[in-house]
Structure formats: structure tokens, C-alpha cells
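**Student:** Sequence plus the predicted model coming up.
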Amino acid sequence: MYSGMLIVLLPLALGYCLPCRSQSLLHFINVSVERMVYLILFLMGISLAFVDNLSTHLGTIFILCGVFLACITLCNLAGLWLLDVRRGRLSGERGAPVISKWALLFDSAKLCLVILTGVGLGQFLDPGWFQVDTLSEWALMLLLLLIGIQLRNSGMRLRQILLNRWGLAIALTVMVTSWIGGLMGAWLMNMPLSQGLAFASGNGWYSLSGILIGDKLGPIMGSAAFLNDLARELIAIMIIPALMRRHPSCAIGYGGATSMDFTLPVLQRSGGVTIVPVAIVSGFVLSLAGPVLILSFLSFTSG
């Protein structure tokens, strides 16, 4: 279950151990990281096209997904906004250039277009021979290796990466506000509160939440949990460029566990390399807590 975290941490650690003194090589790495964002999003779009077994009970699935997504999103963003207010505005912390609002909107549109292009192409591909999960995994490991090299050459100490109070505060805020949103969703849908808490504990890790919840509560709830966390990841990708400048905690935290992997490239691209340690700490804590919390809350339900 935790092999995915090793896939993330090992390339990052290896990259961090590789010093690079060539400015031209560092420039090449920076450009490569930016380009690979689009590659990974394109592959994610193809993987979306391969999703099946969602044709039955679509109405119930989408209603469950919509209600929980709205409740959790509202609570998450409210809590993370308060965290940003408490921290105050950042100045010169990220090293990322100021970008106009139109440029941010255009950036988000491009990211969405890449995903939609992948979905369109995926309709013509055979999942049996096009191993999109394997390709995505290797692309992600290469990207994280390059990001690790960027971290090593950014001047940050390892202590800053592993012990980051801001990242821990974001993770705790996301966890607590997600529970509040889950309780709201369960109340609105007349579900047991324990199911709502389990539903809210996936924190964007859609493959995990869909499998665990589906195994206990059936395919309808499993599919709804999968779509909820998947939609969370897609929304995070769209809003990160727009939120990063004024509300960085919202930008980092809303992606939940995915801030450690799939939304990490978008965060790095929007906020600079110094955002990476914060995102990794937040995503790592939420990834560790996710399966434990989901299984714990499911143990209280009669299913």
C-alpha cells in the first residue's frame, strides 16, 4: 500500500544527492521539469479514458460525488484561507516571478486542454497494450529525480525539506476540515457519519479511496469516492496557478495527498522550487494518514 510513497521518495532522495554545478545543465533541467508537467497530465487524461464500470447507477454516483466534493472543498478552502491569513502575506519566499491574472487563467486552461487531449486520444487506445499506468509511473519518477536535483541546488538544507512547520500545518488543516466536510456531506445524504468521515479521508488519493471504500461499502460508494478524489485533483490543477500568488496554503493544501506527486509539478511550476518541501511534507503526512483513517472509520460502519 505504501509502495507509491517509495516511488516518490526514492527519486527525490537520489536527485537531492546529485550535485550539479553547470548552469547550462541546470537550465536544461528546469526546462525539462516544465515540459514534463504536460506529459504527466496528458498521460493522466489517457488513464481517465480507460476508467470503466461507471455506466451503472451514474445518477447516484454523481450526486454523492457532487455533494461531498462541494462540502469538502468549501471546508478545505475556508480553513486553508484562515491559515494564510494567520501566516500573513509571503514576500520573496518562493522566488517565482509575478504573473498577470490573464496569464494565470491561460496557464490553467492549457493544463486542462492537455488533460482533455489525453482523454480524447485514450478513446482510440487499447488499455491492454497501452500501459498508461506504467508510463505515468516512470515519467513521475524521472520528474521527481529532476526536482530533487533542483532542490539540492536551490540552497535549501535537508532540515528545511524534512521538518517543515508550514507543511505540517497545511496537512493538519486539510485533515480536520475534510472531516468537517465529510460530516456535512453525510448529514445531507442521510448516511452514517463514519462513512462520511471515511469518504473525506482519501484526500485526493483516488486509487486508494476507491479501492478501500468500494471493498467495504460496494461499487457505488467506491466509484463516488474515486470520482470525488479524482475531481479534487483536477480542480487543484486548475486553481493552483491562480491561488499560488495570494493564497499559497490553499494552492498547496487543496490537492491533499497529491501535492506530494501528481500536483507537485504544477505547484513547483507556479510557486517555484522552494514550495516543493512544503508540498512534500503536506502530501506525505496526508498520504500516510489516508489508509489508516479510511480503514479506521470504515471499521465503525456496518456497511
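**Tutor:** Alright, I've got the coordinates.
**Student:** can we go C-alpha only for contacts and neighbour counts from here?
**Tutor:** Will do.
**Student:** wait, what's in contact with the residue most central in space within the chain?
**Tutor:** With the centre of the chain defined as its mean C-alpha position, the nearest residue by Cα atoms, centre = their mean is Thr258, 2.2 Å away. By Cα atoms under 8 Å, 6 or more residues apart in numbering, the residues touching Thr258 are Asn203, Gly204, Trp205, Glu233, Leu264, Gly283.
**Student:** Next one for the comparison:
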Amino acid sequence: MLSGLLIVLLPLLLGYLVPVRHAGLMHLINRGVNASVYLILLLMGISLAGLDDLLAELSRMGSQALQLFLVITCANLLALWWLSRRLALRIEHSPIVAGAPTTKLAAMLGSLALVGVVLGGVLLGLGLGWLGGDAVYGHAETLAEWTLYALLALIGCQLRNSGMPLRQILLNRHGLAIAVTVAVSSLLGGLAAAPLLDLRWNEGLAMASGFGWYSLSGILVGDQLGPVLGGVAFFNDLARELLAFVLIPLLIRYHTPLAIGYGGATSMDFTLPVIQQHGGVACVPLAVVSGFLLSLLSPPLILFFLTL
């Protein structure tokens, strides 16, 4: 089990050791991450097409994803509401950024596009299976595994070269408190949801460790537990991001830690423009620090729980 964890974590660690000082190369790495995510989600859809009784499996996946999402969301919102009251952190006087680079609608459409890639993979898999037999699904899983290793190496490079020194991160106590609260409450939610989903306790913890990073959680879980549970993890974390786009404008002025924290790992990238637009510049360091810490925690936690 530990050897399997090491094999998957090794690319991440190797990528983290590589400093990148050329802006053009960093741009290529970022594009490589995006391309790898789309490719793996397409291959995940192809693998789903190989399941027996596909419609029943997809229905079960949707039901499990909804249950997991509701339990973890309740745990997150309660814990972050408590943290908001304890910190009493408000940003009424923070200047608002007039032209944030991404609108809520554009960001939500970008998230939903990933769902379209998975569904496209299912349709493609059905066609390829009809033409080439069941061997197609085995090849898709092998290719997805190798693409995953490349993706983890590229993500390691991104984290190393994000421009956030660890000292600066650890000194931001509010951002650290938000990240810890999200992580602990998510894990408690995953533990509580495990018996509802007929999962082992460690599988429930692994499913809850995505912290909103749907493009990675679905891939890692699917690689270890199969495409159905990979889909559950993916849709659970995707639903978190979509709800975050709704909650941030409503809550960020008076419940700042709750609004930023619920975005999870996405608060340093996908939901950051919405946080910046509605909360102002004072929210940006909190969002980046909490999102970075959760992004750093997510891959090793998922892999660790899956090896237990």
C-alpha cells in the first residue's frame, strides 16, 4: 500500500523540487495542467462507458454524490459560521475591485464545461466499445494512469512556483485558520457520510479530501476505487464550487471566513476573481493562503487515506 502511495506522490514531489524562472515555461506548464485535466476527465468518461448497466451506475453515482455533498456542506457551513463569529472579521471598508477578470457566469460555465467533457467521454466510450470491444476501456484506464503521473508532476511545479513563500503563508493566521477549519470539518463530514454511502471509513475520508479540487479528486479517487466513485468525488467537489459562486456575493461582507472558506482549494484560482470583485483587495491574501494550503494538503491526504 505504501509503495503505491509513494509511486503516485513521487511525481508531485519531483515537480515541487523544480524551480521555474522563465514566464514562458510557466505558461506552458499551466497549459499542460489544463490539457491533462481535460484528457483524464475524457478518459474517465470512456471508462464509465465500460460499466455494466451504465444507466443504473450513473444513477447511483448521482445519488451518492448528492448525499456526500449535503453532509460535507452542512459540516463546512457550521464550522465556518462558528469561525466567522470567533474571528469577527469584516471587510466593509475594503475597496472593491471594479473589473475582476472573470464573471461568476463565465466561471460557472467553465466548471460545467468539465461535466461536458466527462459526458462526451461516455459517448465516445460507447462508440469505441462498439467498434473495438472491451479492450478499449482497459487502454483508457492505462493512459489515464500515466497522464495522472504527468499531471501530478506539473501540479508540483505550479505549487513550488506560485509565488507564495511558506513563511508568508504560515504567518497569515486568519488564512491558516480558515484552511484548518475547512479541512477538519470536511474530513468529519466524509467520516459521517461513509456509512450512508456504504463505504469504508478511510474511503469516506478520501472522498472528502478534495476540498473542492474536483479536477484532481475525481482523478485520484477514480484511479484507486474505480470510475463510479471517481465520478462521485468529482461531482461532489464541483457542486461545492458552484455553490461557492452563489454564497460569496451574499456572505462575504459580513461572514468573510465562511464565504472564502467554502470555496476550499478553489479560492486561490477559480473563485478568487469573484472573491476579489465582491470582497475587495483585503480578501485576496486570505483567499490565496487558505486555497494554497488546501491545495497542498489535498493530494497527499487523498492518497494516504486510499492506502489504509
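**Tutor:** Received it, and whenever you're ready, just let me know what you need. All values reported here derive from a predicted model rather than from experimental measurement.
**Student:** TM-score for this pair?
**Tutor:** Remark: TM-score between the superposed chains equals 0.64 [TM-score structural alignment, normalised by the length of the first structure]; 233 aligned residues with a Cα RMSD of 4.1 Å.
**Student:** Can I get the contacts of Thr258 of the first structure in JSON lines including distance to Phe68 of the first structure, secondary structure and neighbour count?
**Tutor:** Output for the contacts of Thr258 of the first structure, formatted as JSON lines (distance: Cα to Cα, whole Å; DSSP: H, G, I helix; E, B strand; the rest coil; neighbours: other Cα atoms under 10 Å):
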{"residue": "Asn203", "distance to Phe68 of the first structure": "12", "secondary structure": "coil", "neighbour count": "30"}
{"residue": "Gly204", "distance to Phe68 of the first structure": "12", "secondary structure": "coil", "neighbour count": "30"}
{"residue": "Trp205", "distance to Phe68 of the first structure": "15", "secondary structure": "coil", "neighbour count": "25"}
{"residue": "Glu233", "distance to Phe68 of the first structure": "14", "secondary structure": "helix", "neighbour count": "23"}
{"residue": "Leu264", "distance to Phe68 of the first structure": "24", "secondary structure": "helix", "neighbour count": "26"}
{"residue": "Gly283", "distance to Phe68 of the first structure": "21", "secondary structure": "helix", "neighbour count": "31"}
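**Student:** Make CSV out of these and add distance to Gly66 of the first structure.
**Tutor:** Shown next, in CSV, are those (distance: Cα to Cα, whole Å):
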residue, distance to Gly66 of the first structure
Asn203, 15
Gly204, 14
Trp205, 17
Glu233, 14
Leu264, 25
Gly283, 23
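**Student:** What is the burial count for Ala192 of the second structure?
**Tutor:** Using other Cα atoms under 10 Å, Ala192 of the second structure is surrounded by 18 other residues.
**Student:** circling back: which position in the second structure aligns with the residue nearest to the centre of the first structure?
**Tutor:** Aligning on TM-score structural alignment places Thr258 of the first structure opposite Thr266 in the second structure.
**Student:** what about its match, distance to Gly210 of the second structure?
**Tutor:** Distance of Thr266 of the second structure to Gly210 of the second structure, given as Cα to Cα, to the nearest Å: 10 Å.
**Student:** Please, where are all the helices along the stretch 51-200 of the second structure?
**Tutor:** 54-87, 104-132, 135-160, 166-171, 173-193 (DSSP state H, counting those that start in this stretch).
**Student:** now, of the ones you listed, which is deepest in the fold?
**Tutor:** helix 173-193 (a mean of 22; mean count of other Cα atoms under 10 Å).
**Student:** what's the average per-residue distance for that one once overlaid on the first structure?
**Tutor:** On superposition with the first structure, the mean distance recorded for helix 173-193 of the second structure (mean Cα distance after the TM-score superposition for the first structure) is 0.5 Å.
**Student:** For that helix, grab the matching residue range in the first structure.
**Tutor:** Taking TM-score structural alignment, helix 173-193 of the second structure hits residues 165-185 over in the first structure.
**Student:** gap between the matching stretch and the chain center?
**Tutor:** 14 Å (Cα atoms, centre = their mean, to the nearest Å).
**Student:** Could you do stretch 127-145 of the second structure as well?
**Tutor:** Using Cα atoms, centre = their mean, the offset of stretch 127-145 of the second structure from its chain centre is 26 Å.
**Student:** Give me the contacts around that stretch.
**Tutor:** So stretch 127-145 of the second structure is in contact with Leu39, Ile40, Leu43, Met44, Ile46, Ser47, Gly50, Gly125, Asp223, going by Cα under 8 Å, 6+ apart.
**Student:** coming back round to it: tell me the one of the contacts of Thr258 of the first structure nearest Val31 of the first structure?
**Tutor:** If you rank these by distance to Val31 of the first structure using Cα to Cα, Leu264 comes first, at 15.6 Å.
**Student:** Please list all residues in contact with that closest one.
**Tutor:** Here Leu264 of the first structure is in contact with Thr258, Val276, Ala279, Ile280 (Cα under 8 Å, 6+ apart).
**Student:** These in helices, which ones?
**Tutor:** Those of those mapping onto helices are Val276, Ala279, Ile280, per DSSP state H.
**Student:** got a markdown table for these, with distance to Met175 of the first structure and neighbour count too?
**Tutor:** Listed next are those as a markdown table, based on distance: Cα to Cα, whole Å; neighbours: other Cα atoms under 10 Å:
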| residue | distance to Met175 of the first structure | neighbour count |
| --- | --- | --- |
| Val276 | 20 | 26 |
| Ala279 | 15 | 32 |
| Ile280 | 15 | 25 |
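**Student:** Adding distance to Val132 of the first structure, write these out as JSON lines.
**Tutor:** Converted to JSON lines, those look like this (distance: Cα to Cα, whole Å):
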{"residue": "Val276", "distance to Val132 of the first structure": "26"}
{"residue": "Ala279", "distance to Val132 of the first structure": "25"}
{"residue": "Ile280", "distance to Val132 of the first structure": "24"}
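**Student:** Setting the sequence-adjacent residues aside, check what's closest to His278 of the second structure.
**Tutor:** Among residues not flanking His278 of the second structure along the chain, Pro249 sits closest, at 5.7 Å (Cα to Cα, 6 or more residues apart in numbering).
**Student:** How about Ile149 of the first structure, nearest residue that isn't a chain neighbour?
**Tutor:** In space, Ile149 of the first structure is closest to Gly15, 4.5 Å off (Cα to Cα, 6+ apart).
**Student:** how many neighbours does the one you found have?
**Tutor:** Gly15 of the first structure, neighbours per other Cα under 10 Å, totals 22.
**Student:** quick one: which helix or strand includes it?
**Tutor:** Element membership for Gly15 of the first structure, per DSSP states H and E: helix 3-16.
**Student:** how near is the residue mapped onto Leu197 of the first structure from the second structure to Phe211 of the second structure?
**Tutor:** Residue pairing (TM-score structural alignment): Leu197 of the first structure is matched to Leu205 of the second structure. Per Cα to Cα, Leu205 of the second structure is found 11 Å from Phe211 of the second structure.
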